[in-house]
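Visitor: got a predicted model here, sequence first, then my questions.
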Amino acid sequence: MTQTYSTDWDIDNYRDDTEPEEHWELRRAFMEAHKGTFSEEYLVALARTFANIEFMGCSYPAPVMIKIAELSKDVAKDYRDSQKDKLKRTFVTASSAAENKIKKRNTDPGSYTSEKKTKK
């Protein structure tokens, strides 16, 4: 038997004032698609997780990523299709950026390293 949850709550109460319209519409659609399947609190958390993955490129433990992928496949299809031709942001960790900078400095012939100091 599948458990059902209350649907007598207003999704619009969870809209953030600073949230872009496009983000809210997708997060709202996610909640509408699954309202009654999960508790209100859990669905709101899932929807925020979904939004973090879609809009900010966040990643979570594999079971969470799999669950969100399953729940969002129909909801996010049109949005994902519209994003295919748009510029993608790439986020890197600070440690990766520092490592790349050091690698570049050590391989760039014009960069300053201790081996390239000129003697007077």
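Guide: It's in.
Visitor: only C-alpha atoms from now on, for both contacts and neighbour counts.
Guide: Fine.
Visitor: any idea how far A51 is from T107?
Guide: Between A51 and T107 the distance is 40 Å, computed by C-alpha to C-alpha, to the nearest Å.
Visitor: in contact with the residue most central in space within the chain, which residues?
Guide: In the chain, the centroid-proximal residue (C-alpha atoms, centre = their mean) is I53; its distance is 2.3 Å. Applying C-alpha atoms under 8 Å, 6 or more residues apart in numbering to I53 gives the contacts S59.
Visitor: also V44?
Guide: Y14, M31.
Visitor: run the last query once more with 10 Å
Guide: I11, Y14, R27, R28, F30, M31, K35, F38, F50 (C-alpha atoms under 10 Å, 6 or more residues apart in numbering).
Visitor: nearest spatial neighbour of the third one, skipping sequence neighbours?
Guide: Read that as R27. A47 (5.7 Å; C-alpha to C-alpha, 6 or more residues apart in numbering).
Visitor: second structure follows, compare the two:
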Amino acid sequence: MTQTYSTDWDIEKYRDDTEPEEHWELRKAFMEAHKGNFSEEYLVALARTFTNIEFMGCSYPAAVMRRIAELSKDVAKTYRENKKTKLQRTFVSASNAAENKIKKRQSDPGVLPAARN
């Protein structure tokens, strides 16, 4: 027999005022999907772990990662699909940026040396 847990608690009380809307909506959906399957405290911790993985790239012991992957597969499906089409940031080191700027100056014959900055 599967154990059930109380569902008589408010998910909204776990919203963090500094949390971006997208993060909260995904964490809330995770908790809503699994409310009653875990204790309140454990589910809140799982949901925070889930969003840490999704948004910050955190990693945890293999057993935790497997459990979160299983619990989140349906909840995160839409988010993960949308993420694939979003603009991805690319960070460039300062030395590479400077090198590219110099190369651009050298390859642009229309710019006079005095005008180059």
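Guide: It's in. Note that this is a predicted model, so its numbers are computed, not measured.
Visitor: superposed, how do the two chains score by TM?
Guide: Scored against TM-score structural alignment, normalised by the length of the second structure, the superposed chains reach a TM-score of 0.74; 92 aligned residues with a C-alpha RMSD of 1.7 Å.
Visitor: now the host helix or strand of the residue nearest to the centre of the first structure on the second structure. Mean distance?
Guide: Take DSSP states H and E as the rule and I53 of the first structure turns out to sit in helix 40-56. Between helix 40-56 of the first structure and the corresponding residues of the second structure, superposition yields a mean separation of 0.1 Å, by mean C-alpha distance after the TM-score superposition for the first structure.
Visitor: secondary structure, distance to N100 of the first structure and neighbour count added to the contacts of V44 of the first structure, as JSON lines?
Guide: Formatted as JSON lines, the contacts of V44 of the first structure follow (DSSP: H, G, I helix; E, B strand; the rest coil; distance: C-alpha to C-alpha, whole Å; neighbours: other C-alpha atoms under 10 Å):
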{"residue": "I11", "secondary structure": "helix", "distance to N100 of the first structure": "44", "neighbour count": "16"}
{"residue": "Y14", "secondary structure": "helix", "distance to N100 of the first structure": "40", "neighbour count": "12"}
{"residue": "R27", "secondary structure": "helix", "distance to N100 of the first structure": "36", "neighbour count": "27"}
{"residue": "R28", "secondary structure": "helix", "distance to N100 of the first structure": "39", "neighbour count": "20"}
{"residue": "F30", "secondary structure": "helix", "distance to N100 of the first structure": "38", "neighbour count": "24"}
{"residue": "M31", "secondary structure": "helix", "distance to N100 of the first structure": "40", "neighbour count": "23"}
{"residue": "K35", "secondary structure": "strand", "distance to N100 of the first structure": "45", "neighbour count": "20"}
{"residue": "F38", "secondary structure": "strand", "distance to N100 of the first structure": "44", "neighbour count": "17"}
{"residue": "F50", "secondary structure": "helix", "distance to N100 of the first structure": "31", "neighbour count": "26"}
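Visitor: please enumerate the helices of the second structure.
Guide: Listed in chain order, the helices of the second structure (DSSP state H) span 21-34, 40-56, 62-72, 77-85, 94-107.
Visitor: in TSV, list the ones you listed along with distance to T4 of the second structure.
Guide: Formatted as TSV, those follow (distance: least, C-alpha to C-alpha, whole Å):
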stretch	distance to T4 of the second structure
helix 21-34	10
helix 40-56	11
helix 62-72	16
helix 77-85	25
helix 94-107	54
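Visitor: nearest to T7 of the second structure, out of those?
Guide: T7 of the second structure lies closest, by C-alpha to C-alpha, to one member of those: helix 40-56, at 8.1 Å.
Visitor: read off where the closest one ends up in the first structure.
Guide: Counting by TM-score structural alignment, helix 40-56 of the second structure falls onto residues 40-56 of the first structure.
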